[in-house]
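1. no letters, just coordinates:
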C-alpha cells in the first residue's frame, strides 16, 4: 500500500452506547500517491467538516483497514478512521488529544449525499436502514459489502441488530448471524433464506435440515469451524513427548511466567504469587501493549484499580513485564526474549484469554486455543516447566454433565458431582458458546500433552466474584449485570438452580498454589482441580439478598420476568442485561442449570496450606458486594427499608472495573 497519510494519532473514545472504540485520526498528505484513493466530491476537508473527509477518503480508509487486518490482531485494528486538515495542538506544540473531534450521526448525515448506483434489494435497503439507526457514525449510504464491525459495530450493537432483524423481518435469526455474515448483502441473503425456511420453501435433502430452526443454524454457521474436529486437527501440533519438572522443583524459589495479569482474576493471582516470598522469586507478566514500559503502566493501572498493587514489587526486581499478544507466534516475543524467558521461568500460569459470550469459536480460537499451544511450547523450551491452566466450567456446560452429576449425587459415598478425572468427551459436540468450546479444545490438548509428559494442573472455576475482604468485584460479569438489570426492572426471576460462586481471592490463592505447591500422590501428569462453592447458593438465595438489603425487586415466574425485561429493554434501551439478552431471553432456568462438581483434588491441594478449602457467597458477603457496587456507582442505593448495607472498612481507592485483556 502506498504511503499517503501522516501524521496520525490513535486513541480510545466512547460512543453513544458508552462502548470503548479505537479511533485513528490522520492528516492526508496531498500528492500523486493520494489521488488514487481520494474521491472528487468538491470542497475542502477542515476541522468542522470531518464527515466530508471521511467520505472523500473512504477508499483510502478501507485500504488502510484491510492492510492493518493483515498485520495486526483484530482487537488492534481501529474501528474508526477520521481524516483531519490538521492536528489540534496544545501550547506545548504537542497533539491535543482531548480536542480531537468525534463525529456524530447528525454531522455525517448532513454532510453526505447518496451516490449513484447505491441501491439494493428491498431486504438490503431495509437492513441498511436498521444499520443507519444503530451505528453512531455510518457513511451515507452504508456500503452493502462493508463489515458491520469495520463501521463501528460491537457486541452490544450486534445484539441490538439481531433483535431489530427479528422484529423487522419476523425471522428467528440466531445471535451469531452477524458475526458469520457481517455485511448488509450477506445478512440480507441470510434473512431471505430464513424467510423461505419458515415458509417451508427450502429444498430438503437427505440428512439435511428438516426444520426452520435447523436451517437457521446452518444459515448462520455454514462455514463455522466445528470445535471437536478442530481439536483432532490440532493434535499434530503437540510434541511427541514433554519433560517433567526437576526433582528439586518443590524445594526452591521459583520464577513464574503469568499471562492475563491485567484481567480481574489475573490481578489477584499476581498478588498471591508475589506475597509468597519464600516460594516465588520473580513473576514475568505478558501484557498486551506497544512497549514494555506501557505494559508495566497498564499492569500497574489494572492492579491498582483492584486494590492489589505494591510498587515495591517493581523496585525489588521481583516483577517484570514484557509486551506481547496471545494470538501471535511466540506471543509476539522476539527470539532473544523467548529464549531468555524459556531459560529463566520454572512455571507457567496461563490465565490469559479472550473472554466473550457472543463470539463464535473461530473468533476466539487464535487467542484462546493457539495461545494455549504457544504456552505449552514455552513450557517445554529451555528448562522444563510446570504448567497451570486457568480454564472454566464452561468447558463442561452440557446436559450430559448435568445428568451425570445428578446420578452421581445419589451415590452412597457422598462424593457426588462430575469427577475431576472425566475425559470431557461428554462435551465434544454440544457446547453452545464459543468461549466454552475454546476452553474445551484447550483442555483436551493439555490432557494429551499430559499423557506425553507435561506436568501441571487445569483449574476450573465457575463464577469468580468479588474479593471477600475488600469486596472489589468485576462489574462486567454476568451475575452483576443480572443483579443490576433486575434492580432496573424491579423484578427478579424465580430460579432455584444452584450457582457456583467463589470469591476471587480464594480462586487466585488456589491457582497460585497449583503452580508452587505439590499435589499429594497419586496424580497424573495433568490434574484437573475443580473450584466448587460449599454450600452452593441458589439463584433465589442470591436474589433474596436484594430485598433483604432494601432493593425493590419482586420475585415472579421466569416467563413473566422475561416478557417484562424484553419490553423494558426495547422501550428504554437502557438495561445492564442488554448485551446478554440472547442468553437471558433464551431459557435462563435451563441455561443456568450447572453440574455439581467433585473437588477432591482441589481439597487435597489446599488442605496442607489452609483450614478452609472451600469458599462460598453467603448473605453477609453479598451485602459487602452490594455496598461496594453502590460506592463505585455501579448500583443505585437501596430505595426501601431493609437491613443497612455494611460499611466497608477498607480505604482502597478502587473503581468499578470490568474484565480486561491479556
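-> Thanks, I have it. In this text, all values refer to a predicted model and were calculated from it rather than measured experimentally.

2. every contact and neighbour count from this point should use C-alpha atoms.
-> OK.

3. wait, doesn't residue 4 sit right on residue 35?
-> No: between residue 4 and residue 35 there is no contact under CA atoms under 8 Å: 9.3 Å.

4. who's more crowded, those two?
-> residue 4 (18 against 13; other CA atoms under 10 Å).

5. helix or strand for the nearest residue to the more buried one once chain neighbours are set aside, which one?
-> In this structure, residue 4 finds its nearest non-sequential neighbour in residue 34, 5.5 Å apart by CA to CA, 6 or more residues apart in numbering. If you go by DSSP states H and E, residue 34 is part of helix 32-35.

6. how far off centre is stretch 504-513?
-> In terms of CA atoms, centre = their mean, to the nearest Å, the gap separating the centre of stretch 504-513 from the centre of its chain is 20 Å.

7. what of stretch 63-71?
-> The chain centroid and the centroid of stretch 63-71 are separated by 23 Å, computed with CA atoms, centre = their mean.

8. got the buried residues for that stretch?
-> Across stretch 63-71, burial judged by 16 or more other CA atoms under 10 Å covers 64-65.

9. repeat that for stretch 307-324.
-> 307-309, 313, 318-324.

10. so residue 655, which of the three states?
-> Under DSSP: H, G, I helix; E, B strand; the rest coil, residue 655 falls in the coil class.

11. that one reaches residue 305, doesn't it?
-> Yes: contact criterion CA under 8 Å: residue 655 and residue 305 qualify, at 5.8 Å.

12. for the stretch 1-150 of the chain, just list every one of the helices.
-> For the stretch 1-150 of the chain, the helices defined by DSSP state H, counting those that start in this stretch cover 32-35, 50-56, 58-71, 105-111, 122-134.

13. which one of those is the most hemmed in?
-> Of the helices of the stretch 1-150 of the chain, the one with the most neighbours on average (mean count of other CA atoms under 10 Å) is helix 50-56, at a mean of 24.

14. what does that one contact?
-> With contact meaning CA atoms under 8 Å, 6 or more residues apart in numbering, helix 50-56 is reached by 38-41, 44-46, 61, 81-84, 103, 107-108, 111-112, 139.

15. which element, helix or strand, includes the closest residue to residue 309 other than its chain neighbours?
-> In space, and not counting its chain neighbours, residue 309 is closest to residue 303: 5.1 Å by CA to CA, 6+ apart. Taking DSSP H and E as the definition, residue 303 sits inside helix 292-305.

16. try it against this one:
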C-alpha cells in the first residue's frame, strides 16, 4: 500500500518460486527498491545465492528496506539489529505524498504462472485494478460486511483479487497460516473463522473440499478462477457449504482481473443447478461492458458474445512488458486536469489469450485428438481418486505418451482393499522434486482406474501410464504446477514380481516367455515376469508398438504372425489362430433379432416437386460430407444428421457446418434445411433419445446408414456393436413411423477372398464377365481376414434378409474412396494416400501390378444417393467400380512423374526397407513418423497378394444412375468415374498445400494447379482425418 501511495509499481518475488525463475523476474523488471519481509525470511530462509548475486551484480537498487515486520500492537517497523529505519520519517506519515497519477498509470507488475514453461511479465494499470469493484459489489452482494478468506499465495494475481477487493470494499480479510492450507485442515479453518467470501483457484478449491467433512455454512460466494472448474468439485463444495453461490470466473494475468463469469445457484436454493452443466462449468458472460470473443486457430473468422447492456468496451486492460501489443485510439481532449497526462482516453483493446475454448484439443497421440480435460473429468468420477491431472509427456524415446497423475482418496482406498482382501503396503514414497511418488503401494489402483476409463472413453484416450502422488504440486498462484510433475525413468517404475507373478511365469511355455520378454522391451516399466496369459498388450502399449512387437516376434521365433492374429484373442502372450467363423456363427443369432416384417417404401412419392427428407449417419466424415452435399444440392431436400458426442443440438449443427466448411462444400442456403440429432452407434437404438427416435421415425423418407467404426486390425467382436448392431437398429427405425427407403454403405472388403478372386479370374478369362451384384457372397462365410470386412459381410446379410421381409433400398459397395474430382480434397487417413506419402518417406515404391478400384469421393456419394432415391425392386447390391481402373504400379508411378525421387523396386526390397525403419524403434524428436506405420501390417503382409481384388460387375449402378438423371438431376453419370495420373497430381498438390506431404524436388512435371482456398479452409476449420469430428 505504501508503494502504491508513492505512485510506484509493486510486485512480489515469492520465495516459493525456484531461484531461476526469481532471477528471470528480477532481470525483467529491474527494481529500484527492494523490501524484505521478516516472516518470509523466517519461513523460507534467505534469498538463494543465485538470486542474491543477481541483485548485487545486475541491479541498481536505490533503496533497501530489510526485515519489514509488524509489532504486536500493529506498528510497522523495519531494519536490522533492532534499528528502525522508519524512525526519521514517521512524522511524515499523516501527510499524503505529492504524486500525480492517472487511470493509465502503472501500479502492478504481474507474471504469468508459467504452467506451460514460459512466463511473461504484465504491467497493470490503476484503471484495470479498480474497474470492477463497484459492479461486483452490486452484482454479487459484496459489502463492507463481507469476510474474505485468502486461500492463495500473495504473489501476482492474488494481490489483485484476494487482497485489493476486500480493501476496496472496506471488508475483512482472513489469511490462513501456511500449515492450514492442506486437505481437511482448511475446511476446519473455514468453519472456525466463518468467512462469507473466498476467491481461490480450482486446484486450491480441491484442497478445500478434498477429504473434508467439516461444513462451513457461513460461506455465501466462492469465486474460482485460473483453470477448468469441474462439476464434481462444485458438488463437493455445495455439500460442505449448501448456501454458497459458485461463480466460475475467467481472466488472464494480462487483464489484471477476471473479465467473465458463470454463476451456479447455491444448492440450498436450487439442488439441481449442476445437473445440466456436463463435466465442467462454462466460462459464461463478460463482466459489465466486456465483450468476449473467440476465434478458430487461424485468424480468419471471429465470433463474439457481448454483454447485452453494452458492446463497445475493453477486451483487455493491460499490455505486455516486453512486447506492447496494443492498439491505442486517439487521446482524449485535454481539459486541463493534471492527471490527464496519464490518461489515454477511452479505447478498445483486443488481446488474444491463447486459451482454448469450446473445443479443447489439448494433445494428440498417434494422430488422435485427445481431450485431456475429458480424461480428468472421467478420472474424477472414480471414488478412488481425490485429485488428478493428465498430460501428454514425451518418454526417453521422444514418444508422446498419455500420463495421468492421480492422488488417491485414502479412506476409499482402504475400504476398497477391505472388500477385496489384499493388504495395504507400507510405503513412504520417493521424493521427486516437490512431489512424493508412490511406485508400488497403489499398484492395484492403477488397474482399477484403467478399467474405469475403458468403460467411459475411447481406447486412444485411456492413459498408458499412471503415476500416484501424495498430492499435486501447486505454484504460488494456486494452479497445478505442470512442469514440476515428475516423469520417472522406466527403471524406477518397473515393479518387482510378486510370488503369485513368479508362479504364473513358471507356468508359461518358452515361447510365451519369449513373447512376454519382447513386451517388456517395448513397454516402459514393464517387468516381463508380471505378464500373465490373460494380459492385454494394449493396456500399456498401442497399435504402433504392436507393429514393432510382432516384427520382433517374427525374427525371434521365426514364425509368420500378423497383428490380426494377436488381436483376435485380446491376449498378445499367445499367438491365437482361432477359427475365422466367429462372424458367420453370429449371423444366425442376429438374424433372429430382425423384425418379422418391414414396411416397404416406394420411390415414386419422392421427387424434386414433392421433396425428400434424409436421415444420414456419419455426416461429418469424409464420405459423409459429400453425401450431405449431394443430398442438399438436390431440389426440395432436407437433411437430418446424426452427430456423435455433441453436448446439445446447437453444438451438433455447428460441428456439421464446420465439417462441410472444412471440405469447401458449405452453402449458406442450406442452413434452414439442416437439422441434427445426437447419437452414438455403439449404443442401443443408435444412441438416440426417445424424442429424437420418434422425430426421425415420423419425418425421414430415406435413411442412409454411412457411419461405421473403421479399423483395419480390430477384431470382429470389438466392431460388432457400432457396425452390425447399429445396422439392425437402423432398420428397426425404418420400420417405425413413416415407411423409409434404406441404403447401407458397405465395402468391397466383403468380396476380397481367394474364392472370389479365382472366380473373377475364371469368368473374365472365359468372357463371362465379373462378379455379379446379385451374388449372395455365402462362400465368404469363412475366409474374410479383417474384422471390418467381417462386420460389413454380416451387416450385408442382415440387410438382404430385411429386404426379403419387405425393406426396400440398396447395399452400396465402394472400393478405395479417393479425393474430390472438383476440389482435390483428400482424406489423409486413406490407405492409398498413406502409401503415396510412405513411399516418398522411404525413397522407393514397390512394383505391384494389381488393379486398384479407386473412385473420386464425389462419384461415390452420387451413387449412394442415387441408389437410395431410385432403388431397384427389393434390396439389391450396387457396386461402385472405377472406369478407368489403374494398376497399382501406374498409380504409384505418378510420384516420379511429378518429381518425387522414388524409384520403383521389387516389393521384397521395399518391404525390407520398411521393416528396417520399424526395427529402428521410436523416431527422433521432431522427426516425422512414416505414414505407413499405422498400416504396417498391411504393407508388409505380401501386398502383391493381398491387394488382388476381383473384377466387379456394376450394371445395377448404371441403372440407378440413369434413373437418377431422369427423375432428379438431369445429369447422366452412368458411364462411371475413375482416377487418372492427372488426378493423382491434383491430390498430391492438395496434400502439399495442407503440408501433409513435402513438395517434390526432383525432375518432373509441375504439380497441377488447384484452388488453394480449400487448403486454407481445412486449416481454418480444423477437421478431417481421425482427429476430426465423426
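-> Looks like it came in fine. Predicted model, so just to flag it, every value in this text is computed and none were measured.

17. superposed, what's their TM-score?
-> TM-score for the superposed chains, counting by TM-score structural alignment, normalised by the length of the first structure: 0.83, backed by 616 aligned residues with a CA RMSD of 3.5 Å.

18. in the second structure, what residues pair with stretch 466-484 of the first structure?
-> Using TM-score structural alignment, stretch 466-484 of the first structure corresponds to residues 819-837 of the second structure.

19. report the buried residues of that stretch.
-> Using 16+ other CA under 10 Å as the test for burial, stretch 819-837 of the second structure gives 819-821, 823-829, 831-837.

20. rewinding a little: reformat the helices of the stretch 1-150 of the first structure as CSV; add distance to residue 288 of the first structure.
-> Shown next, in CSV, are these (distance: least, CA to CA, whole Å):
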stretch, distance to residue 288 of the first structure
helix 32-35, 33
helix 50-56, 30
helix 58-71, 15
helix 105-111, 32
helix 122-134, 30
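
21. closest one to residue 366 of the first structure among those?
-> Relative to residue 366 of the first structure, the nearest member of those by CA to CA is helix 58-71, separated by 14.1 Å.

22. how big's the offset between the closest one and the second structure?
-> When the second structure is overlaid, helix 58-71 of the first structure sits 3.4 Å from its aligned residues on average, using mean CA distance after the TM-score superposition for the first structure.

23. strands along the first structure, start to end?
-> Ranges of strands within the first structure are 5-14, 20-28, 80-83, 254-259, 280-287, 319-323, 347-350, 386-390, 456-460, 463-465, 491-493, 501-503, 526-530, 554-556, based on DSSP state E.

24. of those, flag the one that's most buried.
-> Among these, strand 386-390 has the highest mean neighbour count (mean count of other CA under 10 Å), at a mean of 27.

25. which other residues reach that strand?
-> 244-245, 346-351, 376, 379, 454-461, 511, 514-515.

26. show where it falls in the second structure, residue numbers please.
-> Counting by TM-score structural alignment, strand 386-390 of the first structure corresponds to 741-745 in the second structure.

27. that stretch vs the first structure, average distance?
-> After superposition onto the first structure, stretch 741-745 of the second structure sits on average 0.9 Å from its aligned residues (mean CA distance after the TM-score superposition for the first structure).

28. distance of the closest residue to residue 656 of the second structure other than its chain neighbours from residue 370 of the second structure?
-> Using CA to CA, 6+ apart and skipping the chain neighbours, the partner closest in space to residue 656 of the second structure is residue 620 (5.7 Å). Note on residue 620 of the second structure: its distance to residue 370 of the second structure, by CA to CA, to the nearest Å, is 18 Å.

29. what's the answer for residue 645 of the second structure, then?
-> From residue 645 of the second structure to residue 370 of the second structure the distance is 14 Å (CA to CA).

30. one more: residue 489 of the second structure?
-> 24 Å.

31. what do you get for residue 806 of the second structure?
-> Residue 806 of the second structure sits 44 Å away from residue 370 of the second structure, going by CA to CA.

32. compare these two (neighbour count), which wins?
-> Remark: of residue 806 of the second structure and residue 370, residue 370 carries more neighbours, 23 against 18, as counted by other CA under 10 Å.

33. which residue in the first structure aligns with that one?
-> Using TM-score structural alignment, residue 370 of the second structure has no partner in the first structure.

34. same deal with residue 222 of the second structure?
-> Aligned partner of residue 222 of the second structure by TM-score structural alignment: none.

35. is residue 222 of the second structure in a helix, a strand, or coil?
-> strand.

36. where do the helices sit along the stretch 851-1000 of the second structure?
-> 857-869, 888-897, 907-919, 936-939, 943-946, 955-964, 981-993.

37. mean deviation of the second one from the first structure?
-> After superposition onto the first structure, the average distance of helix 888-897 of the second structure to its aligned residues comes to 1.0 Å, using mean CA distance after the TM-score superposition for the first structure.

38. in the first structure, what stretch matches that helix?
-> Helix 888-897 of the second structure corresponds to residues 539-548 in the first structure, going by TM-score structural alignment.

39. give me the residues contacting the matching stretch.
-> For stretch 539-548 of the first structure, the external contacting residues (CA under 8 Å, 6+ apart) are 483, 492, 494-499, 552-554, 619, 622-623, 642-643.

40. could you list the buried residues of the lengthiest helix in the second structure?
-> Secondary structure assigned by DSSP state H gives helix 787-804 as the longest helix of the second structure. Neighbour-count burial for helix 787-804 of the second structure flags 787-800, 802-803 (criterion: 16+ other CA under 10 Å).

41. what's the mean distance for it versus the first structure?
-> Averaged out, helix 787-804 of the second structure is 0.7 Å away (mean CA distance after the TM-score superposition for the first structure).

42. could you list every helix and strand in contact with that helix?
-> With contacts taken as 3 or more CA pairs under 8 Å, 6 or more residues apart in numbering; DSSP states H and E, helix 787-804 of the second structure sits against helix 582-591, helix 716-720, helix 726-734, strand 809-813, strand 875-879.

43. could you rerun that using 10 Å?
-> The helices and strands touching helix 787-804 of the second structure, judged by 3 or more CA pairs under 10 Å, 6 or more residues apart in numbering; DSSP states H and E, are helix 563-569, helix 582-591, helix 716-720, helix 726-734, strand 741-745, strand 809-813, strand 875-879.

44. which among the ones you listed is found nearest to residue 1000 of the second structure?
-> Ranking these by their distance to residue 1000 of the second structure (criterion: CA to CA) puts helix 563-569 first, at 33.5 Å.

45. how big's the offset between the closest one and the first structure?
-> Mean deviation for helix 563-569 of the second structure: 3.0 Å (mean CA distance after the TM-score superposition for the first structure).
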